[in-house]
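Have a look; sequence and predicted model below, questions after that.
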Amino acid sequence: MSFKFEKLIIWQIAMDFGEEINTMTLGFPKKEIYNLSSQIMRATDSIALNISEGSIEQSNAEFNRFLGYSVRSLAEVVTSLHKAKRRNYIEELEFNKKYEIAFNLMNMMLAFKNKIKNANN
């Protein structure tokens, strides 16, 4: 027995990505605990949370709206990654790895969002 969102690849990747980001923030300076660390973790968690919440909705239009929230949260994560790199909290290699995951997840979410949108038409 499982919820339908647990079968979605985008949800599974978002869950794994969230854990990677959480681990990454452990290396940030203590002064960032209520700033960048908190912001990037909340944004990353919001990706999977909105996918799951939207999947419970009765209409595809509502699910599409929640996927939009997930996409915006992912954009927030990418901006936070840039800030972390500029502040020298993460190395270029780690930035590139996380950026690639984010880029691929964004493309998958947008494709899924379009698929749902087109199912309404």
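Perfect, thanks for sending it. Numbers count the residues shown, from 1 in each chain.

switch to C-alpha atoms for all contacts and neighbour counts from now on
Will do.

Who's the closest spatial neighbour of I21, skipping the chain neighbours?
Nearest in space to I21, with sequence neighbours left out and distances taken as CA to CA, 6 or more residues apart in numbering, is M41 at 6.7 Å.

Okay, one more to line up with it:
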Amino acid sequence: MSYRNLDIYKTALELFLKTHKATFLLPKYELFELGSQLRRSSDSVITNIVEGYGRSSYKNEYIRFLVYSHASNDETINHLEKIIALYPDTALEFEPPKK
């Protein structure tokens, strides 16, 4: 089994790709401000899942990286909320996919 089989990884990767692409719709002056912060925090969600999975033989390490991933997820949500409030014309691009 691989981290690629984890539903949480698949979901996080899908959302990372969507938000990464959407950040380039922001005004130019936001590309390196909120856009960059969003790209980095959403990447951190999936990166910490992968790194934690790689350390899964050490339960405490695995849990620690999942906690980091959760914190990065909260940070990502905060960046999304700010972008949606500041740039409502692009809000649809930053809304989570409907399931």
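Received, thanks. Given the structure is predicted, the values throughout are model-derived calculations rather than measurements.

TM-score for these two?
The TM-score (TM-score structural alignment, normalised by the length of the second structure) is 0.87; 97 aligned residues with a CA RMSD of 2.0 Å.

T11 of the second structure pairs with which position in the first structure?
Superposed on the first structure with TM-score structural alignment, T11 of the second structure falls opposite I13.

Quick one: neighbours of the residue nearest to I21 of the first structure, just the number.
Using other CA atoms under 10 Å, M41 of the first structure has 20 other residues around it.

do L67 of the first structure as well
The burial count for L67 of the first structure: 26, using other CA under 10 Å.

Apart from its neighbours in sequence, what residue is nearest it?
L67 of the first structure sits nearest to I51 (CA to CA, 6+ apart), 5.8 Å away.

quick one: the aligned residue in the second structure for that neighbour from P88 of the second structure, how far?
Under the alignment by TM-score structural alignment, I51 of the first structure pairs with I49 in the second structure. Distance of I49 of the second structure to P88 of the second structure, given as CA to CA, to the nearest Å: 31 Å.

what's near enough to touch the most centrally placed residue in the second structure?
Nearest to the geometric centre of the second structure sits S42, at 2.1 Å (CA atoms, centre = their mean). Taking CA atoms under 8 Å, 6 or more residues apart in numbering as the criterion, S42 of the second structure is in contact with A12, L15, F16, T19, S72, N73, T76.
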